[in-house]
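> What follows is a predicted structure for the sequence shown.
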Amino acid sequence: MLRGRPLAGGATRAPAKSGVRLLSSRAPTARVCAVAVPSKPPTSRAAKRSKVEIIKEKSDYLRHPLMEELVNENPFINEEAMQLMKFHGSYMQDQRERRAFGQGKFYQFMMRTRQPSGLVTNRLYLVMDDLADKYGNGTLRLTTRQAYQLHGVLKEDLKTVFSSVIKNMGSTLGACGDVNRNVMGPAAPYKNRPEYVFAQQCANDIADLLAPQSGAYYDIWLDGEKFVTQYMENPKVTADRAFNGYGTNYEASPEPIYGAQFLPRKFKVAVTVPGDNSVDIFTNDLGVIVITDAAGELQGFNIVAGGGMGRTHRNDDTFPRLADPIGYVGKDDIFHAVKAIVATQRDYGRRDDRKQARLKYLVDEWGVDKFRSVVEQYMGKAFEPFKPLPEWRFEDYLGWHEQGDGKLFYGVYVQNGRIKGQPKRALRAVIESYGIPVTLTANQNIILREVEPAWRDDIQRALAAAGLAPVEELTAVDRLSMACPALPLCGLAITEAERSLPHVNERLTALLSRLGLGSEPLTVRMTGCPNGCARPYMAEIGFVGDGPNTYQVWLGGSSNQTRLAETFAERVKLANLEATLEPLFFYWREARRPGEGFGDFSARVGFEALRQYAAGYISEHEAGELPKVALPADSYAALAARAASQGKSIAHAANEALQQLTGSGAAQ
């Protein structure tokens, strides 16, 4: 990194300093550099950059050629504009199933909102519901990052849709693109638990801190008028964004943190409280954990960094990764720590290969100690030791709960996050009638907040009548499952996810019930490609699209999302779902420890043991069709004892014995 050199747009970054770093002040002080900072470029040739990097640099901070493309007569925008459009919160998509013969692609746009901690006002909910009907495909999609996606918007309607969101206290700025994405936070609206209030406020502040600042967003969607609302940014956010004592900022730049080229790739942040892993904290580039004292006063924050899900099939240089503990900072230093981590990614992340550009690859390459050291240079002080934490748990917050102020909140299950049809109309009616604000959860569900106890029965009856079942009626598989949209809209999708998972869940539920495991919770996630938007690599069973109706099967994630799953099987056809999983479920039933979930069991016994067990497994149906063999009583007793000791049926043990004798596969 060359500090003090000219940057795009004439801005410069603050020069490096040398000397001894003071650890107790935010004032700009001298510091010790742990990595070499060259005084001249190490090569006479410019560093290789991807095509997207050039597009960003030439765009005048995300304006051109997007502004020109939006007003021409085409139903689409060109490649350069499409890359810029992401930063404004939208992707151009091809509705593959609405293509007309000989007329090419059917272009439309998906708009994604920015909702820190998933908080949505009553007014914005009603506006989004209206926009879905007037300009979208009639549905609202709740994302795995607590935001909305509105599908099916035509180019000619984009300005109306975007300006409507902005003027009704919403935003799409930074919902996509090479910037910080929507900041997640714990969804529970507890009023009597100060750590939850602090976490949601912190998520909102970090979203403001890292929001693009150049004004291009308002130039395009509001003709340059920055819409004024009653909302005012936290003054400390404003001051800490401007602080540049340690080289985090571009001086005199419209984008003080991002500069003209923004980040190498997207950057994801989640905030939570100790023990509550409803946000999949370890899957984020940056995780922030609120630390309070016994009296509930905010003290500071634990920091984890380097997580991420995206990968590419059969490319071992790409992989999912969990975030590592970095350290602890006091409450006054959280924004400086966030900026320091973002600046490290900005200046050291790969810009030549977008598949290697996420923060996780930098942390993995450097190791945590070097990464921490470089971040500390940008922060101007050292991290304190990571504070001890309780065991993590997953909370979905479905059903009725006390807010802590005399009011209730109600977590409503939404299958795969898609609100449509009669459930959409019923939610609209309830939310509008009672003036209820809502929260979108990281598990694609919705929470109705600020509910008076007297409204409870009427609300539940209205929603249940529309097919939004109370939590008690959900299957154990449905309750914890998630899927990405996949086909037909996502350009990266290889196969189905959202439309296939309900049927897959039905089959899994039937299989588990047949084996006496119907009430066991099971985290199942499905994606139509390996990018992992529904976080399948954290699931107890993850299905990752690998071809038409074909999936990788990942096993071994934990129910509290603290352990990565691993690839168990490649290219499994959906038709072979039961044949693949029945032996594993049977083994789990017979050999698990008390209360042990399927993911924990799979990780404990290991995949080799799972495969060996499956190789000799004989289902009850298969056993009934096999030839009968008579055995002496003592031999049968020995076989039965062996089967019982290994958690197998007698037919299974006999089949394995025959395999060993014949040296063959399944002896059927």
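Cool, got the structure. Computed from a predicted model, the values in this text were never measured in an experiment.

> CA atoms for contacts and neighbours, from now on please.
Will do.

> can you give me the helices for the stretch 401-550 of the chain?
For the stretch 401-550 of the chain, the helices defined by DSSP state H, counting those that start in this stretch cover 421-434, 456-465, 476-480, 501-514.

> Deepest-packed of the ones you listed, please.
Looking across the helices of the stretch 401-550 of the chain with neighbours counted as mean count of other CA atoms under 10 Å, the highest average goes to helix 476-480: a mean of 21.

> who touches that one?
With contacts defined as CA atoms under 8 Å, 6 or more residues apart in numbering, helix 476-480 is touched by 396, 413, 415, 443, 471, 502, 505, 508-509, 518-524.

> Run through the strands of the stretch 151-300 of the chain in chain order.
Ranges of strands in the stretch 151-300 of the chain, per DSSP state E, counting those that start in this stretch, are 250-251, 269-272, 286-292, 298-305.

> Okay, strands next: where are they in the stretch 401-550 of the chain?
Using DSSP E, counting those that start in this stretch, the strands of the stretch 401-550 of the chain run over 408-412, 418-419, 438-440, 446-451, 482-483, 524-527, 541-547, 550-555.

> tell me the most buried of the ones you listed?
A comparison of these by mean neighbour count, using mean count of other CA under 10 Å, puts strand 482-483 on top with a mean of 32.

> Check which helices and strands that strand is in contact with.
strand 524-527 (3 or more CA pairs under 8 Å, 6 or more residues apart in numbering; DSSP states H and E).

> okay, pairing it with this:
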Amino acid sequence: MTTKHLKNSLIIEGKLEDAERIKDQSNYLRGTILQDLKNEITGGFSGDNFSLIRFHGMYQQDDRDIRAERMKQKLEPLYFMMLRCRIPGGLITSKQWLAIDDFATTNTMYGSIRLTNRQTFQLHGIFKNNIKITHKMLHRIGLDSLATANDVNRNVLCTSNPLESTIHQTVYNLAKKISDHLLPRTKAYAEIWLDKKRTTDTVDVEPILGKTYLPRKFKTTIVIPPHNEVDLHANDLNFISIINNNNLIGFNVLIGGGLSIDHGNKETYPRTATDFGFISVEKIIDVTTAVITIQRDWGNRTNRKNAKTKYTLERVGFEIFKREIEIRANIKFKPSYPYKLSSRGDRIGWIKGTDEKWHLTLFIENGRILDYPNKKLKKGISEIAKCHQGHFRLTANQNIIVSGVLESEKLHIESLARKYGLMDNISSQRKNSMACVAFPTCPLAMAEAERFLPNFITKIEKIMQFYGIEEKYIILRVTGCPNGCGRALLAEIGLIGKAIGRYNLYIGGNKIGTRIAKIYRENINEVDIIANISKLIEYWSKESLDEEDFGDFAIRVGIVRPVLDPAKDFWD
């Protein structure tokens, strides 16, 4: 298969990636998944189905801790699935939570629920014979996992601000509307996982995504300034809410953010999103459709490493991209409104909303909800769900908000949270640190992340305390590979896995998430990382200006140069 030129070479000509063949021949995402489900010889999926199940929200994984031992025994890897739910805006009911909690306990290998930084949850360790019942469980409680992976629009994020309750509800409704609007129209999901019969008059058509879907994954957010907990610059399409006299009047549109890179490949680079201008509220779906169809039509299908929207925008240019949006959406961008971002962390603890209800944000380290010997986190949230009449909100920082708590419920819910270790005294540094899953389940991981972070932060806390700045914090992220899941390249200190026990050290991002970090040291172990960070923290503690954040200090004193044009200077 090869592509054809459009005018101005907006489509790249060349041999298509095999992923394009898989999608084209998939019969609208059906493949031979049903037949594979019946194959009891292997615990995994074969051929094209290995890729196609991702469109249905699952990744095939195995336990890498025991992979070598199983190979010695001439056994295939211990295959299982990771399933990621679709929850636009992260809003979930107590009843839904209890069903998920019960299912994770009885039907997954690990028994845990993993909150992600895309405001949803993942279930790890689902064996092949339990996949259908997982999807049916989700369907029964009003959820699904459709389009949470592969070349589609992923879970739509929105600010989980529990204070501006009325505005948040409006934004949440729009996030859900966008998510539903961009879903694949194929009936494959219902046929395969919910046993819906295909009728003779079934006609598959994908009016937005197209028969071969998008060239690469696509991520969308809605942000309510001044909070940027969704890390807007890590996303393809962002709507910045503009509020006037407590009314939502429209959005500034930012396009082309993304953090994934390929170690040593200078044709890949992270990029912050570009401001295109202001639109009215009623045009949000039209603009969303325009942007995603431009990416569908113009994105690079010959090289997946350069297939994201950020590369499409760089290649065709801002003016051409903007003009095409205006044509397809039948709009004219107005100048953007000024806005200010001041934070991106979750405000742990109680906050009273404008609706006079209370909201309790619970810190969940790495988002891993499990019962530990000294902290029964999973049990505690379950007990809260049994008595809580409101909702839970999953945040983009891997935490959970007990939302809409009445004054009369507040004391009881807090007592449960404290009883089960959900309201411990946590340092600011730990609250503002994050890691991706990595080992043992992620097949892309080059180094540890989730299992590495807790003890690593303890060491950072001791350094901060030694230099008398324990009340301060540094936005710190660790990822097991360079694919960007933990958003390390928007951190003040970011570690990206290079090999077992070795990382590239990046510094120089800022507190509000609007600046790309720059590489400082390459391929170093934990001992060297701690030594380097200790020296940098000492320097910061002695020479920083009043209230100067670590990332800003690193740029001001020249420890690293700012990344101003990532396509040119990220790798320099």
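Sure thing, it's come through. Keep in mind the model is a prediction, meaning the values are calculated, not measured.

> TM-score of the superposed pair?
Once the chains are laid over each other, their TM-score by TM-score structural alignment, normalised by the length of structure 2 reads 0.92; 546 aligned residues with a CA RMSD of 2.2 Å.

> hmm, back to that, tabulate the strands of the stretch 151-300 of structure 1 in TSV, adding columns for distance to residue 139 of structure 1 and mean neighbour count.
Below are the strands of the stretch 151-300 of structure 1 laid out as TSV (distance: least, CA to CA, whole Å; neighbours: other CA atoms under 10 Å):
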stretch	distance to residue 139 of structure 1	mean neighbour count
strand 250-251	41	22
strand 269-272	26	29
strand 286-292	31	25
strand 298-305	35	22
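
> still on that earlier bit, quick one: closest of the helices of the stretch 401-550 of structure 1 to residue 73 of structure 1.
Shortest distance between residue 73 of structure 1 and these, using CA to CA, is found for helix 421-434: 32.8 Å.

> Taking strand 408-412 as reference, get the angle to the closest one.
Interaxial angle of helix 421-434 of structure 1 relative to strand 408-412 (axes from the mean of the first three to the mean of the last three CA atoms, to 10 degrees): 170 degrees.

> right, so of the strands of the stretch 151-300 of structure 1, which gets closest to residue 379 of structure 1?
With CA to CA as the measure, strand 298-305 is the member of the strands of the stretch 151-300 of structure 1 nearest residue 379 of structure 1 (13.2 Å).

> Next SSE downstream of the closest one?
strand 324-330 (DSSP states H and E).

> And for stretch 262-270 of structure 2, what's in contact with it?
257-261, 305-306, 482-483, 489, 498, 516, 566-567, 570-571.

> Please pick the buried ones from those.
Among those, those buried by neighbour count (16 or more other CA atoms under 10 Å) are 257-261, 305-306, 482-483, 489, 498, 516, 566-567, 570.

> biggest separation within these, which pair?
257 and 498 (23.1 Å).

> if we can go back for a sec, in CSV, list the strands of the stretch 401-550 of structure 1 along with distance to residue 167 of structure 1.
Output for the strands of the stretch 401-550 of structure 1, formatted as CSV (distance: least, CA to CA, whole Å):
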stretch, distance to residue 167 of structure 1
strand 408-412, 27
strand 418-419, 23
strand 438-440, 19
strand 446-451, 23
strand 482-483, 31
strand 524-527, 34
strand 541-547, 39
strand 550-555, 43
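
> Out of these, which is closest to residue 302 of structure 1?
Taking the strands of the stretch 401-550 of structure 1 one by one with CA to CA, strand 438-440 is closest: 24.5 Å.

> what's that closest one in contact with?
Applying CA under 8 Å, 6+ apart, the contact partners of strand 438-440 of structure 1 are 117-122, 125, 142, 146-147, 187, 446-449.

> quick one: the residue nearest the centre of structure 2 and residue 397 of structure 2, what's the gap?
Nearest to the mean C-alpha position of structure 2, by CA atoms, centre = their mean, lies residue 118 at 3.4 Å. Distance, residue 118 of structure 2 to residue 397 of structure 2, using CA to CA, to the nearest Å: 8 Å.

> tell me, what's touching those two both at once?
Residues touching both residue 118 of structure 2 and residue 397 (CA under 8 Å, 6+ apart): residue 230.

> Aligned counterpart of residue 592 of structure 1 in structure 2, please.
Mapped onto structure 2 by TM-score structural alignment, residue 592 of structure 1 lines up with residue 544.

> Between the strands of the stretch 151-300 of structure 1, which one is closest to residue 202 of structure 1.
strand 269-272 (7.3 Å).

> whereabouts in structure 2 does that closest one align?
Using TM-score structural alignment, strand 269-272 of structure 1 lines up with residues 220-223 of structure 2.

> So what touches the matching stretch?
153-159, 171, 175, 230, 232, 235-241.

> so where do the strands sit in the stretch 1-150 of structure 1?
12-13, 90-94, 107-112, 119-120, 140-142, 148-153.
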